[in-house]
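J.: only geometry, no sequence info:
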């Protein structure tokens, strides 16, 4: 079993403080999927190519982000969840143009992104790491100087590495699956993104015994639920659902079901995380 502390009481107390800070401003919630909006359908942005988090196979969607999204949607009273592919570089545009109501796509909360969208959560905290060949000598960012490193355009991972290792030969693809394939073929030296994502790839049948996660995280990635800028009503509704998911044990079950098979150990000191105040 994955070990961690629940911390549900703290989670709820922070939510209460956040709701008080939000006041009565609905932030245009009538335009969103929650916050008083009618209808039974909701459009949710997820990744389609991240095993263990957001993966589409035929008409089936699986992963931790998918499980959290389905739980939240149910609590919002939505019976028809329509999943939309949300590549990293398109997430802000998908929200701004109304193509999605919410985004659950390993969407790290950053000050820069909060200029364009609002966030509920966070609902998970991961750490940036490296995926390399099993016989690789790379043990961390300090070993990347002059190496060919892959990340995805529009991700915080690429920006972090540029700052950490100016001498790295960074190549940005549109999906992590393409990066993983290139590393497995020896065309690139490493892939960097969140450890949760990397663990999913390392656990896939085609990469077992070929790829490994270094296991030396060098950042903190706070996964938030992206939504329309200023929609505090929807943010509050999502946070209520996230709190309930922790309290009733569904969050634990989702963690175990999706990360357990990959042997990924969730950091009990940071998960489940405290919720931010809606604003």
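T.: Cool, got the structure. On a predicted model such as this, the values are computed, not experimentally measured, just so you know.
J.: going forward, measure contacts between C-alpha atoms and count neighbours the same way
T.: Will do.
J.: what are the ranges of the helices in the stretch 101-250 of the chain?
T.: 156-164, 176-184, 195-202, 232-247, 250-259 (DSSP state H, counting those that start in this stretch).
J.: okay, those in a markdown table with distance to residue 21 next?
T.: Shown next, in a markdown table, are the helices of the stretch 101-250 of the chain (distance: least, C-alpha to C-alpha, whole Å):
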| stretch | distance to residue 21 |
| --- | --- |
| helix 156-164 | 28 |
| helix 176-184 | 38 |
| helix 195-202 | 32 |
| helix 232-247 | 10 |
| helix 250-259 | 25 |
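J.: now for these, which one comes closest to residue 103?
T.: Nearest to residue 103 among these is helix 232-247; the distance by C-alpha to C-alpha comes to 11.4 Å.
J.: want to compare, so here's the second one:
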């Protein structure tokens, strides 16, 4: 009887251990960052599959968005297609995966994508989570608001509601530097712009390049604060430790710089939106050299 009872208890303990093991959170490495929940594909595995998976935005015009014909377009998408061509021989050998700002790191950790090209600003906090390639763009934060209640300074937002998207540098900057400003947070960019248009917030902040483009396309709104916070860089990101893929992307960035690829990208995808509002030299980075 005792042997049967002991066996039953051991069975329960073993089952509990298995369940706990299945649901255990990812372990932290020596830097305090969580280890990936799934191993990223190597460069050779990507080549063998014949397709590279790239995470992009689907609602951040003009960097990553779905157009009226249902096709994915934008500055990041243009680069993603070239990356696929240089690696696999054809720009058609890319699978674009739509991500949200707050899910970009998780999509790399869980190996749902090989690369993130979703207007990803390089920050020290993110460097603990992912590996960034050389930059291909410069950016700062901007603030857009209605013409009849134009916000020209951060002090004018005191007591007002500022719309931000979760997981963005705008959320981090205003949370840390202006706690007196009430933040209305959304998961998606389209939700944020709809909230601004509906008057649910007094202003919206994200990358200045994007709010400038949106204001040009939406009458009645102006970017009253064209630059706030630090000037940052945008770069491709891979799962932390995926050195082989990272090194390949960096070498490709250097090669693309020799042909001024990102200036061509600007002319094709951004100039039709901005016109002469933005000097490409204030945005484009060639060869990874800021």
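T.: Okay, I see it. These figures come from a predicted structure and were not determined experimentally.
J.: could I get the helices of the stretch 101-250 of structure 1 as JSON lines with distance to residue 57 of structure 1 and mean neighbour count?
T.: Below are the helices of the stretch 101-250 of structure 1 laid out as JSON lines (distance: least, C-alpha to C-alpha, whole Å; neighbours: other C-alpha atoms under 10 Å):
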{"stretch": "helix 156-164", "distance to residue 57 of structure 1": "26", "mean neighbour count": "16"}
{"stretch": "helix 176-184", "distance to residue 57 of structure 1": "14", "mean neighbour count": "20"}
{"stretch": "helix 195-202", "distance to residue 57 of structure 1": "15", "mean neighbour count": "25"}
{"stretch": "helix 232-247", "distance to residue 57 of structure 1": "26", "mean neighbour count": "24"}
{"stretch": "helix 250-259", "distance to residue 57 of structure 1": "15", "mean neighbour count": "19"}
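J.: closest one to residue 148 of structure 1 among these?
T.: That would be helix 176-184 among those, by C-alpha to C-alpha, at 9.3 Å.
J.: Report the aligned residue range of structure 2 for that closest one.
T.: Mapped onto structure 2 using TM-score structural alignment, helix 176-184 of structure 1 spans residues 189-197.
J.: Next, the mean deviation of the matching stretch compared to structure 1.
T.: Mean deviation of stretch 189-197 of structure 2 relative to structure 1 after superposition (mean C-alpha distance after the TM-score superposition for structure 1): 1.5 Å.
J.: any idea how far residue 46 of structure 2 is from residue 114 of structure 2?
T.: Residue 46 of structure 2 sits 8 Å away from residue 114 of structure 2 when distances are taken as C-alpha to C-alpha, to the nearest Å.
J.: Need the overlap of contacts for those two.
T.: Shared contacts of residue 46 of structure 2 and residue 114 (C-alpha atoms under 8 Å, 6 or more residues apart in numbering): residue 52.
J.: In terms of neighbours, single out the busier of the two.
T.: residue 114 (24 against 17; other C-alpha atoms under 10 Å).
J.: Aligned to that one, what sits in structure 1?
T.: Residue 114 of structure 2 maps onto residue 101 in structure 1, by TM-score structural alignment.
J.: Please report the distance of that match from residue 117 of structure 1.
T.: On the measure of C-alpha to C-alpha, residue 101 of structure 1 and residue 117 of structure 1 end up 11 Å apart.
J.: do residue 252 of structure 1 as well
T.: 28 Å.
J.: Who are the contact partners of the closest residue to residue 133 of structure 1 other than its chain neighbours?
T.: Closest residue to residue 133 of structure 1 apart from its sequence neighbours, by C-alpha to C-alpha, 6 or more residues apart in numbering: residue 211 at 4.5 Å. Going by C-alpha under 8 Å, 6+ apart, residue 211 of structure 1 touches 131-134, 184, 202.
J.: Skip the chain neighbours and tell me the closest residue to the spatially most central residue of structure 1.
T.: Centroid check for structure 1 by C-alpha atoms, centre = their mean gives residue 106 as the closest residue, at 1.5 Å. Using C-alpha to C-alpha, 6+ apart and skipping residues adjacent in sequence, the residue nearest residue 106 of structure 1 is residue 223, 5.5 Å away.
J.: Helices along the stretch 1-150 of structure 2, start to end?
T.: Under DSSP H, counting those that start in this stretch, the stretch 1-150 of structure 2 gives helices at 2-23, 43-49, 75-88, 104-109, 124-127.
J.: Tell me which of the contacts of residue 211 of structure 1 you also see in structure 2.
T.: Here is what carries over to structure 2 from the contacts of residue 211 of structure 1, by both residues aligned by TM-score structural alignment, their matches' C-alpha atoms under 8 Å: 131-134, 202.
J.: Now go through those and say which are in strands.
T.: Judged by DSSP state E, these include 131-133 as members of strands.
J.: top of those residues by neighbour count?
T.: residue 131 (30 neighbours).
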